[in-house]
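Q: Below are the sequence and a predicted model; questions follow.
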Amino acid sequence: MNVSVSSHDLARLGRDLQRAGRKDLKKEALMRMRRAVQPIVPEIQRAVRGTPGGTSDLRSAQARAARPRRLRDATARGVQAKASLTGKYAGVRLRVDPRHFPDGEKHLSKYLEGTLPRWRSPSWGHDPWKTQRAHPYFFVTIRPHIPAVQAEVAKVIKEAMDELGGGG
């Protein structure tokens, strides 16, 4: 089964619901779209926490106090499910919120995933810098779920349009 849902379809649905004054239907559609991806959130969190690495036990007490949260924990806490029927990015999406990271470290989750090319960090007491390897966790986790999510979102669009056309 090949299902394709574009952001234009969702934006059109959002506009149609707005024109019809159907806030209840819009709220229901957004809730169902978020519910379609919500079970993937704990899977991503487990995947990121399961990536190799972590030196918290090897760091000094001063280093732990300076940056108490570990990269993988901050990344896992930042996983969010969002849904929108308006704007340029109408759709349902999963993301890692960079607000869970301190200033200067907002892109660490992208380095960990491997979407940014080079990841260097200071090496305490050894060579001044070391290059770290990426450990993909995000896209490999969501890829198997994409067809089911697309099918559910297409179903949401169809049912909302049917209700608008039938009784709206």
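A: Looks like it arrived, so ask away. Numbers count the residues shown, from 1 in each chain.
Q: going forward, measure contacts between C-alpha atoms and count neighbours the same way
A: Will do.
Q: so where does Val92 fall, helix or strand?
A: strand 91-96 (DSSP states H and E).
Q: Outside of that strand itself, list whatever touches it.
A: With C-alpha atoms under 8 Å, 6 or more residues apart in numbering as the test, strand 91-96 has contacts from 6-7, 10, 33-34, 37, 41, 75-76, 78-85, 109.
Q: which strands and helices sit next to the helix or strand where Arg19 lies?
A: In this structure, Arg19 sits in helix 7-20 according to DSSP H and E. Judged by 3 or more C-alpha pairs under 8 Å, 6 or more residues apart in numbering; DSSP states H and E, helix 7-20 is in contact with helix 23-37, helix 146-167.
Q: what's in contact with the longest one?
A: Residues from elsewhere that reach helix 146-167 (C-alpha under 8 Å, 6+ apart): 2-5, 9-10, 13, 17, 20, 25, 29, 32-33, 36-37.
Q: dropping in the other structure now:
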Amino acid sequence: MIELRTGEDLRRISTALRRMDDKELKKRFRKELRAAATPLVPVVRASIRNIPSSRGFSPDGLRGQMVRATRVEVRTVGRDAGAAIRVDGRKMPDKRRSLPSMVEGKKRWRHPVYGNRAVWVTQTSRPYFYRVVRPAGAASRRAVNRVLDGITRDIS
């Protein structure tokens, strides 16, 4: 049986780590959380590269920028403590920061055709993130639970 941990468990463990003065244990906790989430990054990047395009994949194009913006984020403090895979709009060039959510289909994607503001088109979304992360999520949750169990044993 697999016991799923909640964000509350993670917050409790991170609070206990903050109270302790063991920098090595804190460092190991962050490192192991990052290692548990890292295998999903190449999966998401491959999904972005496989988004259909008439021009093919270019590292300098929009999809290339999205690939470079994909990363693991680990937080061990606050309400959002945990490890997350993120296609970070803040890492995108100006005026393209909302592109990751528009391509996923969360926002409407309308733009002028080659800069001609008299002619606009609505771009179809090409979901790339949740459809590949959900199936792999169970393995990541198990890995995070192993990390939490090991750190809990070390704290106790």
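A: Yep, that arrived. Just so it is clear, the structure is predicted and the values come from calculations on it, not from any experiment.
Q: re earlier: want to throw the helices and strands packed on helix 7-20 of structure 1 into TSV with distance to Ser123 of structure 1?
A: Converted to TSV, the helices and strands packed on helix 7-20 of structure 1 look like this (distance: least, C-alpha to C-alpha, whole Å):
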stretch	distance to Ser123 of structure 1
helix 23-37	38
helix 146-167	39
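Q: among these, which is nearest Pro102 of structure 1?
A: helix 23-37 (27.1 Å; C-alpha to C-alpha).
Q: Average offset of the helix holding Arg19 of structure 1 relative to structure 2?
A: By mean C-alpha distance after the TM-score superposition for structure 1, the fitted helix 7-20 of structure 1 averages 1.1 Å away from its aligned residues in structure 2.
Q: Any buried residues in stretch 17-35 of structure 2, and which?
A: Leu17, Lys26, Phe29, Arg30, Glu32, Leu33, Arg34, Ala35 (16 or more other C-alpha atoms under 10 Å).
Q: In contact with the fifth one, which residues are there?
A: Contact partners of Glu32 of structure 2, counting by C-alpha under 8 Å, 6+ apart, are Val147.
Q: From Ala81 of structure 1, how far out is Pro39 of structure 1?
A: From Pro39 of structure 1 across to Ala81 of structure 1, the span is 10 Å (C-alpha to C-alpha, to the nearest Å).
Q: again, but for Tyr89 of structure 1
A: Distance of Tyr89 of structure 1 to Ala81 of structure 1, computed by C-alpha to C-alpha: 14 Å.
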